[in-house]
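A.B. asks: mind looking at a prediction? Sequence and model below.
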Amino acid sequence: MENLSAMVSAFGFNLSLVTANIVLPVGISFYTFQTLGYTLDVYKRRIEPERNWISFFGFVSFFPQLVAGPIEKAKSLIPQFNQGRVFDYQSGKEGLEMVLWGLFMKVVISGTCAVEADYAYEEYMTLSSPQLVLGQFFFMIQLYCDFAGYSLVAIGVAKLFGFHLSANFDYPYFSRSMQEFWTRWHITLNRWFGDYVFTPMIKKYGETPFRVWLVYLFTFFLIGLWHGPSWTYVIAFAGLAVYFIPRVFLNSKKRYSPVPKLGDLLDIFLLNLILFFHLIFFRSDSVSGALLFIKQMFSEGGWDWLATMPNEQFARLAFVVIFLLVEWMTRTIPHPFAGSRWPSAFRWPAYLLLFTWIANYMDKTQPYIYFQF
């Protein structure tokens, strides 16, 4: 409505619009996706309609993933409500380990990064280039740990009840291309758009390179709008379609070795550099604010600040870097405790250390970022 008013004003007319501020239920987009996917699957005869009301509404409102996913398909989750289950010790143990590591990511790491990221975006007009670069780096880690941590908690809690939910993150910042990144970030959302938007449009309109790229553009545009009716989200996500051009027009599909080589490390760095700038639009309140942030980041001077970085800030940076190193060393498993053969003498002190950290940070933690979506 605001864009319509601005467009009409450009032609010399004054359009007075009345809009309503609608309060939406928490998590509405996630269970809307699940029920819409169910409806489409039934319509396309991929699944049979569910006759058991308890199983169906359990699928719609399953509390661990109700407010933020993972977004589950009916064919994978509804049958789990229709089968009996007994408590399994190993599954419960794995679930608690996922909850513990997920809370550590969400409460401790994301909370630590939020302090620096919020400061950078609140005071960006007065801060130097390195301070803004560091602030944006902290925001990238905050966003990832906030969402990936929450997803791990949801998956872990579901395991305690004998349910198996889909993985939602797979170390996305270690991806080597934009295509790989979108198979590892918010996996269930991207799978949903792939199954119900991208693939049907490709089948309908053909697979010529230009049309495929337009469908990529449209899909990312919708993902941006899903985050909110703001041009910042549209730019942050629709702009990512540009990086699919080599794949679509040049048919460029790299094959990566399991062990990263020097070239792979360069690809990882370049990908994160791209995300670094796109996520400035994601975090900013307006397009003009994002552009000012970037402009200030490239202002001259201020690099001597690195030599006088406050000890508290340096400690937060070192803490986050150590966390990233742990993630890198365990990138082939879902989380550091997964499939662990660590002796009890090592595991239990690690459990207690993480639990203590979480307890100390609990009153400092920030609201979950994706609640607003």
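C.D. replies: Perfect, thanks for sending it. Numbering: from 1, shown residues only.
A.B. asks: switch to C-alpha atoms for all contacts and neighbour counts from now on
C.D. replies: Noted.
A.B. asks: how many neighbouring residues does Phe13 have?
C.D. replies: 11 (other CA atoms under 10 Å).
A.B. asks: look through the protein and tell me its longest helix.
C.D. replies: helix 129-160 (DSSP state H).
A.B. asks: report the distance from that one to the chain centre.
C.D. replies: 8 Å (CA atoms, centre = their mean, to the nearest Å).
A.B. asks: who are the packing partners of that helix?
C.D. replies: If you count contacts as 3 or more CA pairs under 8 Å, 6 or more residues apart in numbering; DSSP states H and E, helix 129-160 packs onto helix 89-103, helix 110-122, helix 262-283, helix 287-297.
A.B. asks: give the contact list for the nearest residue to Pro64 once chain neighbours are set aside.
C.D. replies: Spatial nearest neighbour of Pro64, excluding adjacent residues (CA to CA, 6 or more residues apart in numbering): Ala154 at 4.7 Å. With contact set as CA atoms under 8 Å, 6 or more residues apart in numbering, Ala154 has these partners: 64-65, 69-70, 99.
A.B. asks: test my guess that Val60 contacts Thr35.
C.D. replies: Yes - assessed by CA atoms under 8 Å, Val60 is found in contact with Thr35 at 6.7 Å.
A.B. asks: quick check on those two: which one has the bigger neighbour count.
C.D. replies: Legend: neighbour count by other CA under 10 Å for Val60 and Thr35, higher for Val60 (22 against 18).
A.B. asks: try this one next to it:
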Amino acid sequence: MLYWFIFQKNLKAQNTFLLVTSYVFYGWWDWRFLGLIVLSSAVDYWCGLRMSEDKHSEPTVKKEGLKSWFYDKKKYLGISLLVNLGMLAFFKYFNFFIDSTTDFIQMMGFQAHPETLQIILPVGISFYTFQTLSYSIDVYKGKIEASKDPIAFFTFVAFFPQLVAGPIERAANLLPQFFKRREFQYQQGSTAMKLILWGLFKKMVIADNCALVVNPIFENYQTASGLELIMGAVLFSFQIYGDFSGYSDIAIGVALLLGFKLMVNFRTPYFARDIAEFWRRWHISLSTWFRDYLYIPLGGSRVSTAKAIRNIFIVFLVSGFWHGANWTFIAWGGIHAAMFIPIFLIGKNRVHLDEGDHLIPSFKEILQMLYTFLFVSLAWVVFRSETIGSAWFYLERIFNNPFLSMNFSWFSYDLRIALILFLGLDWVGRFKYNWLENLEGKWYRYIAYVVLGFLIVFWGVFTEAKEFIYFQF
């Protein structure tokens, strides 16, 4: 009410209101970490202004043998990188490096007694750090102009719908929207509510119900049968997809209610026909970030084959490490690199660039989808496991254990029906953002909304609070 009807005619007041509510939203989790996001915003705002001022200046240091790092623009970019990556490294990876070094020293036969800290990981730090870094890099490259409005810029960094789990927005897309007059539009609000409704279904009906089955299987993988372990891997695939894409839908919908358009983060990734297509559809804001700010600067594929393979491995390993301070995430990234490189070498990594125009997939496409989903699901086991050893033991038991026994009571009929419904609706909605868009203008769309609402109420998990998986990253 305040945002649309009180502050609607004053853009500065709208942005200030959004900034305050975003800080309240973030500080509600732990107010002490507000200082980090304010510091990150302030550093990048200042560095952006200085890079913009110095974009035509001569280097301040001219001495034979010194590299161009000492040019003014590079210094300010360096400050931005140092502060943001430094905060991320300390809060997310400090104990990981200490523990890994200790394990290596002890493996070499020496004694080590490290002092580690109980460091709390600030929620969303990986997301807003990458968002601010992309701004600094784009200003440095001259792709965008530096913002001269601190309220707009600080709100861009802390924008609460996508602050804690993305999408990771580019300044070129989101920042200009803070300078445009925003007025409430019915069609925009209708689309937003559809996104939020579908996102809630994904989270509460699909993801949270899958979690009720997945968690006991992963906790008791030492005694579970091979078939149960396969079910755990498959259902975790649906859990993490429903959880993360559900959050993205809700975030995009809430932003749209406020007059902002965020980028699409998922496009039915489990219908991908190879691993390259999967990564064009999964966590799009992160995969494109690494493509633009790491893969291409390394040379991309416009280098020798050996260097291109190196670049692919670097991107996937860093992508895995971005998810968390655990060797399982790095191994998960390495597995995806190993799956990607063969199709890259034979030049098939850009074959499936669209969803196709047919309702019924061919037999070949079905096999390709199943093959890709199988490998992605097995890789998710490594992602979900606490250690490399437990992941290996889990996968080993799938193939060494009899497939005959299974406790089907874990897998309720409601969940089976919900998954079939989810897959069907995801398939028919793949041409648009989601299947509800296909009902636009149809009289029976209201029946679909009511049915979906009832399914959330009756099949959704309300008995225990389940936070979104990607909040931990």
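C.D. replies: Perfect, thanks for sending it. Keep in mind that what you see is a predicted model, and the values were worked out from it rather than measured.
A.B. asks: TM between them?
C.D. replies: Superposed pair, TM-score by TM-score structural alignment, normalised by the length of structure 1: 0.94. Supporting alignment: 369 aligned residues with a CA RMSD of 1.9 Å.
A.B. asks: out of the contacts of Ala154 of structure 1, which are inside helices?
C.D. replies: Residues of the contacts of Ala154 of structure 1 located in helices (DSSP H): Val99.
A.B. asks: out of the contacts of Ala154 of structure 1, grab the one that's most surrounded.
C.D. replies: The residue in those with the most neighbours, by other CA under 10 Å, is Gly69 (27 neighbours).
A.B. asks: counterpart of that one over in structure 2?
C.D. replies: Aligned by TM-score structural alignment, Gly69 of structure 1 pairs with Gly166 of structure 2.
A.B. asks: do you know how far the closest residue to its match other than its chain neighbours is from Val303 of structure 2?
C.D. replies: Counting by CA to CA, 6+ apart, Gly166 of structure 2 lies nearest to Phe127, which is 6.1 Å off, once chain neighbours are set aside. Distance of Phe127 of structure 2 to Val303 of structure 2, given as CA to CA, to the nearest Å: 30 Å.
A.B. asks: tell me which of the two has more neighbours.
C.D. replies: Phe127 (23 against 12).
A.B. asks: which of the three states applies to the more buried one?
C.D. replies: What DSSP: H, G, I helix; E, B strand; the rest coil gives for Phe127 of structure 2 is helix.
A.B. asks: with Phe431 of structure 2 instead?
C.D. replies: Of the three states, Phe431 of structure 2 takes coil under three-state DSSP.
A.B. asks: translate it into the numbering of structure 1.
C.D. replies: Using TM-score structural alignment, Phe431 of structure 2 lines up with Thr332 in structure 1.
A.B. asks: do you know how far its match is from Phe169 of structure 1?
C.D. replies: Applying CA to CA, the value for Thr332 of structure 1 to Phe169 of structure 1 is 12 Å.
A.B. asks: can you list the neighbours in contact with the helix or strand where Gly333 of structure 2 lies?
C.D. replies: Element membership for Gly333 of structure 2, per DSSP states H and E: helix 327-345. Residues from elsewhere that reach helix 327-345 of structure 2 (CA under 8 Å, 6+ apart): 275-276, 309, 312-313, 316-321, 323, 349, 379-380, 382-383, 385-388.
A.B. asks: stretch 143-155 of structure 1: average distance to aligned residues in structure 2?
C.D. replies: Stretch 143-155 of structure 1 differs from its equivalent in structure 2 by a mean of 0.4 Å after superposition (mean CA distance after the TM-score superposition for structure 1).
A.B. asks: what range in structure 2 matches that stretch?
C.D. replies: The aligned range for stretch 143-155 of structure 1 in structure 2 is 240-252, by TM-score structural alignment.
A.B. asks: how close does the residue nearest to Gly166 of structure 2 get to Ala165 of structure 2?
C.D. replies: Counting by CA to CA, the gap from Phe127 of structure 2 to Ala165 of structure 2 is 6 Å.
A.B. asks: then Asn401 of structure 2?
C.D. replies: Asn401 of structure 2 is 38 Å from Ala165 of structure 2, where distance means CA to CA.
A.B. asks: cheers, nothing more for now.
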